[in-house]
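Peer 1: Dropping the sequence and predicted coords here.
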Amino acid sequence: MRDRQASREARRAREFEAFVAGAAGRLLHAATLLTAEAPDDNPRARRLLTPALAHTYARWDRLHGEDPYDCARQYLATRFAREAWHHYGGFAQSRPHPRSPLAELAPRERLILVLRMYEGVAEEQTAALLGLPVERVHSICDRAAATVLHPTRTPVPGAAGAKAVPS
């Protein structure tokens, strides 16, 4: 009996290790996009990823054909939304890193854009996960994509009053 249980636990650990080896990098990248941190300096993203993986491991035996990546991604997204709500008074603007490609977006816009465009989650699933109407998810995603594709330009300091030097 103990041998079977030990064997089952060892198999579970190997399966989870294989899952993490294949999925952790992509999940960390998604978390880094959500937190709008620099890819090489992302402590908030790592703090989001760790409990998502722990939650997935805790549910591993109860997944019954459910995609473990989807489980981890859902936990990551809902935890990010909850933390953004508590830390910033709703989905207010946090302080993103200027090197982040999503630095100009508010947390809700980042969340929806990452789920829809980076993760490929359908509008209906994103809306259900966030408790929003599908139309709202669509409009937020469109606005966020437009902002990323056409960022606001900040003037270069000193360029406004600079005069051309004759040659």
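Peer 2: Arrived safely. Computed from a prediction, not measured in an experiment: that's the story for all the values here.
Peer 1: switch to C-alpha atoms for all contacts and neighbour counts from now on
Peer 2: OK.
Peer 1: Residue 73 contacts residue 27, correct?
Peer 2: Yes: look at residue 73 against residue 27 with C-alpha atoms under 8 Å: they come within range, at 7.0 Å.
Peer 1: residue ranges of the helices in this structure, please?
Peer 2: For the chain, the helices defined by DSSP state H cover 2-35, 43-59, 68-88, 107-113, 123-130, 134-149.
Peer 1: so which of the ones you listed is the most packed in?
Peer 2: Comparing the helices of the chain by mean neighbour count (mean count of other C-alpha atoms under 10 Å), helix 107-113 ranks first with a mean of 25.
Peer 1: Can you name every helix or strand that that helix contacts?
Peer 2: Counting contacts by 3 or more C-alpha pairs under 8 Å, 6 or more residues apart in numbering; DSSP states H and E, helix 107-113 is packed against helix 2-35, helix 68-88, helix 134-149.
Peer 1: 7 Å instead, please
Peer 2: The contact analysis (3 or more C-alpha pairs under 7 Å, 6 or more residues apart in numbering; DSSP states H and E) places helix 107-113 against helix 134-149.
Peer 1: also this one, for the comparison:
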Amino acid sequence: MRGETGYDAEFREFMVGRWGDLVRFAYGLTGDRGHAEDLAQTALAKAYASWGRVRRTDDPDAYVRRILINANHRRFRKQRVPEHSGAAPVEPAVADGTELFDQREALVAALMELPPKQRAVVVLRYWDGLTETQAAAILGCSVGNVKSQASRALAKLRGSAQLTDGSMAR
């Protein structure tokens, strides 16, 4: 872009490359596409404001995810009862995937029943496919804490009324 500095170009490249993943991650935390996009935008705006520091970290992506998680916690504290607008999921169901869509909606509803930290662990580990070590780095906690939070969350998901047959939580 005309007049764009190297700093701006570097951030733009990061932002364009990570936008979809950040929105999917935020959707896993919120269950709402609109909130997910707002959180991703907020996280990227905060990252841009301190991009000089963010880009020097070992893992800028983890840093931005942490910003996103913190922004979601602030939103959650302000709004104790999470809204679920029923908006379409980030990734649409495949051809005639009514059952897949129903399962995804049930899973998102069950995730919304989890406490925020357990939800973040589940989304990082099983939605985004990160290792326990990567999730711990993003969340700023120990690997043992990630393991225990994941174990508790999966136990709650297995018993969730949203996942009636239990097949989704295995």
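Peer 2: Right, received. Where do you want to start? In this text, all values refer to a predicted model and were calculated from it rather than measured experimentally.
Peer 1: what TM-score do we get after superposing?
Peer 2: The TM-score (TM-score structural alignment, normalised by the length of the first structure) is 0.66; 137 aligned residues with a C-alpha RMSD of 3.0 Å.
Peer 1: Of all residues in the second structure, which one is nearest the centre?
Peer 2: residue 25 (2.7 Å; C-alpha atoms, centre = their mean).
Peer 1: Next one: that one relative to residue 65 of the second structure, how far apart?
Peer 2: Using C-alpha to C-alpha, to the nearest Å, residue 25 of the second structure is found at 8 Å from residue 65 of the second structure.
Peer 1: for residue 11 of the second structure, same thing?
Peer 2: Taken as C-alpha to C-alpha, the span from residue 11 of the second structure to residue 65 of the second structure is 15 Å.
Peer 1: again, but for residue 98 of the second structure
Peer 2: Taking C-alpha to C-alpha, one finds residue 98 of the second structure at 31 Å from residue 65 of the second structure.
Peer 1: Looking at the alignment, what corresponds to residue 52 of the second structure in the first structure?
Peer 2: Here residue 52 of the second structure is matched to residue 61 in the first structure, going by TM-score structural alignment.
Peer 1: Show the contacting residues for the aligned partner of residue 31 of the second structure in the first structure.
Peer 2: The alignment partner of residue 31 of the second structure in the first structure, by TM-score structural alignment, is residue 36. Going by C-alpha atoms under 7 Å, 6 or more residues apart in numbering, residue 36 of the first structure touches 96, 97, 100, 102, 103.
Peer 1: Quick check: the two most widely separated of those residues?
Peer 2: Taking C-alpha to C-alpha as the measure, those span a maximum distance of 8.9 Å, between 97 and 102.
Peer 1: With neighbour numbers in mind, choose between those two.
Peer 2: Neighbour totals were compared for residue 97 of the first structure and residue 102, and residue 102 leads with 26 against 17 (other C-alpha atoms under 10 Å).
Peer 1: Tell me the spacing between the more buried one and residue 53 of the first structure.
Peer 2: As judged by C-alpha to C-alpha, residue 102 of the first structure and residue 53 of the first structure stand 24 Å apart.
Peer 1: Count the residues that sit near the closest residue to residue 60 of the second structure other than its chain neighbours.
Peer 2: Leaving aside its chain neighbours, residue 60 of the second structure sits nearest to residue 54 (5.6 Å; criterion: C-alpha to C-alpha, 6 or more residues apart in numbering). By other C-alpha under 10 Å, 19 other residues sit near residue 54 of the second structure.
Peer 1: Show the contacting residues for residue 54 of the second structure.
Peer 2: Per C-alpha under 7 Å, 6+ apart, neighbours of residue 54 of the second structure: 47, 60, 63.
Peer 1: and which of those is nearest residue 35 of the second structure?
Peer 2: Nearest to residue 35 of the second structure out of these is residue 47 (C-alpha to C-alpha; 18.1 Å).
Peer 1: measure the closest one to residue 138 of the second structure for me?
Peer 2: Taking C-alpha to C-alpha, one finds residue 47 of the second structure at 14 Å from residue 138 of the second structure.
Peer 1: and if you look at residue 106 of the second structure?
Peer 2: In this view, residue 106 of the second structure and residue 138 of the second structure are 26 Å apart by C-alpha to C-alpha.
Peer 1: Compute the first-to-last residue distance for stretch 28-43 of the first structure.
Peer 2: By C-alpha to C-alpha, one end of stretch 28-43 of the first structure lies 10 Å from the other end.
Peer 1: same thing with stretch 57-69 of the first structure?
Peer 2: 11 Å.
Peer 1: So what does residue 108 of the second structure match up with in the first structure?
Peer 2: So, by TM-score structural alignment, residue 108 of the second structure is matched to residue 102.
Peer 1: Excluding chain neighbours, give the residue nearest to the counterpart of residue 119 of the second structure in the first structure in space.
Peer 2: Using TM-score structural alignment, the equivalent of residue 119 of the second structure in the first structure is residue 110. Distances taken as C-alpha to C-alpha, 6+ apart place residue 34 nearest to residue 110 of the first structure, at 5.7 Å, with adjacent residues excluded.
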